[in-house]
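Participant: Sequence and computational prediction follow.
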Amino acid sequence: MPRSEPTLNQIETSVKELLRAEEIAALGVHDRHGRPSVSTMHIAADGLRVYVHTFARFRKRTELVRDPRVAYAVNHLPPGGYDGRFETRSLQVKGEASLVTDPDEIALAARLSLEQFPWAAGAGLFNHAKAPDEGQQAFFRIDPLEAVWADSRVSLMYRTVLSFAEGGARLAGQRPYGAGE
């Protein structure tokens, strides 16, 4: 039986929870020819914005600097396969990536990354995060512009299109999901 339609605040809370619970997303960028290029990336959430980490000599950094238009998808698929179908959630985001250069924001991205995936502490991956022109690492912040939220806890085929306030810090609205989205 379908549950009641969630409010925008309830959806925002659910999206934030998903972004903090899941650490892997498929990130789509444009390659030098304008073709889609997708990579599996770790994400660290700061509310509705996420940070991704890459290295100076990786193509992902070059592609993100050249064309900041991105999309990513993250989902929760519970154990149990088909039996867990009423707990699945997913978020498909269209956004804009910005190379993080401010030392305070780099420290924030590193801290959020360590909080979200504690295994990284043992690897020392974020112990000495520096500005992108000073080190081998780079963080990008992805500010969401529009998203599709799917939540099977509401109903099996529940989808809604989300819009974000300036900078992606909060949800600004939603509209029904339809053909052509």
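Facilitator: Cool, got the structure.

Participant: CA only for contacts and neighbour counts going forward, please
Facilitator: Will do.

Participant: in this structure, which spans are strands?
Facilitator: Secondary structure of the chain, counting by DSSP state E: strands at 24-30, 36-46, 49-55, 69-76, 89-99, 137-151, 159-164, 171-176.

Participant: list the contacts for the nearest residue to Ser113 once chain neighbours are set aside?
Facilitator: Computed as CA to CA, 6 or more residues apart in numbering, the closest residue to Ser113 that is not its neighbour in sequence is Ala44, at 5.0 Å. Neighbouring residues of Ala44 by CA atoms under 8 Å, 6 or more residues apart in numbering: Leu19, Arg20, Glu23, Val50, Tyr51, Val52, Ala109, Leu112, Ser113, Gln116.

Participant: do you know how far Glu63 is from Ala110?
Facilitator: 22 Å (CA to CA, to the nearest Å).

Participant: okay, those two: which has more neighbours?
Facilitator: Neighbours were tallied for Glu63 and for Ala110 using other CA atoms under 10 Å; the higher tally belongs to Ala110 (24 against 18).

Participant: one more structure, for comparison:
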Amino acid sequence: MEAMMPSLEPSVAEIQEAIVELLRAEEIGTLATIDSEGRPSASYMHFASDGLVVYTHTFSYTRKHLQMQQNPNVSYTIGYLPPEGYSGRRETRYLQIQGRATLVTDPAEIQRVVEVSLEQFPWAADTSMYDNIKVPDQGQQVFYRIEPVEGLWSDNRIRLLWRVLLEFGDGGKAIANVEDYNVVVGRRARR
């Protein structure tokens, strides 16, 4: 059996590229909103990405829409779990984000989100899912833009349980800082 050599730490640019790749490849994640009592509320959602910024679609009559209107602080997680299960664990990677949700009201941005969504989800072209999206006060379907603020990136392709904490800048469009998760939580010193 070959000894595994420790992988080199990826650069910030490589981490960002891997995250963008995951966000474009995986379409379903879990969105957590906060209710009026301060309790989290989770929902499975489709996420369409434009770089590190993601968009999600919902309806104006849902609890998550009301909750994001009352409190724009949200969290989401999305990941790749290999079909081989445990034996494929060295391919597992996931992203946990704390961010701010903003209702998309600009018609040009709404059109851009529809284009990004149809590009990312080719199956949606055969549906009427995005046919009637208008500005929020003219219809029941709405988009939210989620700009990441902080997060955690885990990538077992680097090594098992390799994780970093992320801070985002430029309106969530770039990673501004990366810290070793284990060092921050005091689990062990950086190797």
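Facilitator: Sure thing, it's come through. Here the structure is a predicted model, which is why all the values come from computation and not from measurement.

Participant: related to what we said a few turns ago, among the contacts of Ala44 of structure 1, name the ones in helices.
Facilitator: Among these, the members found in helices (DSSP state H) are Leu19, Arg20, Ala109, Leu112, Ser113, Gln116.

Participant: Identify the farthest-apart pair in those residues.
Facilitator: Farthest-apart pair in those is Leu19 and Ala109; separation 14.0 Å (CA to CA).

Participant: how about the closest residue in space to Asp102 of structure 1 that isn't next to it in sequence, what does it touch?
Facilitator: Nearest residue to Asp102 of structure 1, sequence neighbours excluded (CA to CA, 6+ apart): Ala131, at 7.1 Å. Neighbour list for Ala131 of structure 1: Val100, Thr101, Asp102, Pro103, Ile106, Gln137, Ala138 [criterion: CA under 8 Å, 6+ apart].

Participant: In PyMOL, select just the buried ones from the residues you listed.
Facilitator: Burial among these is assessed by 16 or more other CA atoms under 10 Å; the matching PyMOL selection reads:
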select buried, resi 100+106+137+138
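
Participant: Would you convert the contacts of Ala131 of structure 1 into JSON lines that also reports distance to Ser14 of structure 1?
Facilitator: Shown next, in JSON lines, are the contacts of Ala131 of structure 1 (distance: CA to CA, whole Å):
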{"residue": "Val100", "distance to Ser14 of structure 1": "26"}
{"residue": "Thr101", "distance to Ser14 of structure 1": "30"}
{"residue": "Asp102", "distance to Ser14 of structure 1": "29"}
{"residue": "Pro103", "distance to Ser14 of structure 1": "30"}
{"residue": "Ile106", "distance to Ser14 of structure 1": "26"}
{"residue": "Gln137", "distance to Ser14 of structure 1": "31"}
{"residue": "Ala138", "distance to Ser14 of structure 1": "28"}
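
Participant: nearest to Ala120 of structure 1, of the contacts of Ala131 of structure 1?
Facilitator: Nearest to Ala120 of structure 1 out of the contacts of Ala131 of structure 1 is Gln137 (CA to CA; 14.1 Å).

Participant: what do we get in structure 2 for that closest one?
Facilitator: Matched to structure 2 by TM-score structural alignment, Gln137 of structure 1 sits across from Gln141.

Participant: hang on, isn't its match packed against Lys134?
Facilitator: Yes - using CA atoms under 8 Å, Gln141 of structure 2 makes contact with Lys134 at a distance of 7.3 Å.

Participant: Please say which position in structure 2 Leu156 of structure 1 maps to.
Facilitator: Match for Leu156 of structure 1 (TM-score structural alignment): Leu160.

Participant: number of nearby residues for its match?
Facilitator: 14.

Participant: quick one, what contacts the closest residue to it other than its chain neighbours?
Facilitator: Sequence neighbours aside, Arg90 is the residue nearest to Leu160 of structure 2 in space, at 6.5 Å (criterion: CA to CA, 6+ apart). Taking CA under 8 Å, 6+ apart, we find Arg90 of structure 2 in contact with Asn156, Arg157, Arg159, Leu160.

Participant: repeat for Ala45 of structure 1
Facilitator: Lys16, Leu19, Arg20, Tyr51, Leu112, Ser113, Gln116.

Participant: What of Ile34 of structure 2?
Facilitator: When contacts are counted by CA under 8 Å, 6+ apart, Ile34 of structure 2 touches Pro40, Ser41, Gln67, Met68, Asn71, Asn73, Val74.

Participant: do you know how far the residue nearest in space to the middle of structure 1 is from Asp143 of structure 1?
Facilitator: Centroid-nearest residue in structure 1, with CA atoms, centre = their mean: Val50, separated by 4.8 Å. To Asp143 of structure 1, Val50 of structure 1 is 7 Å away according to CA to CA.
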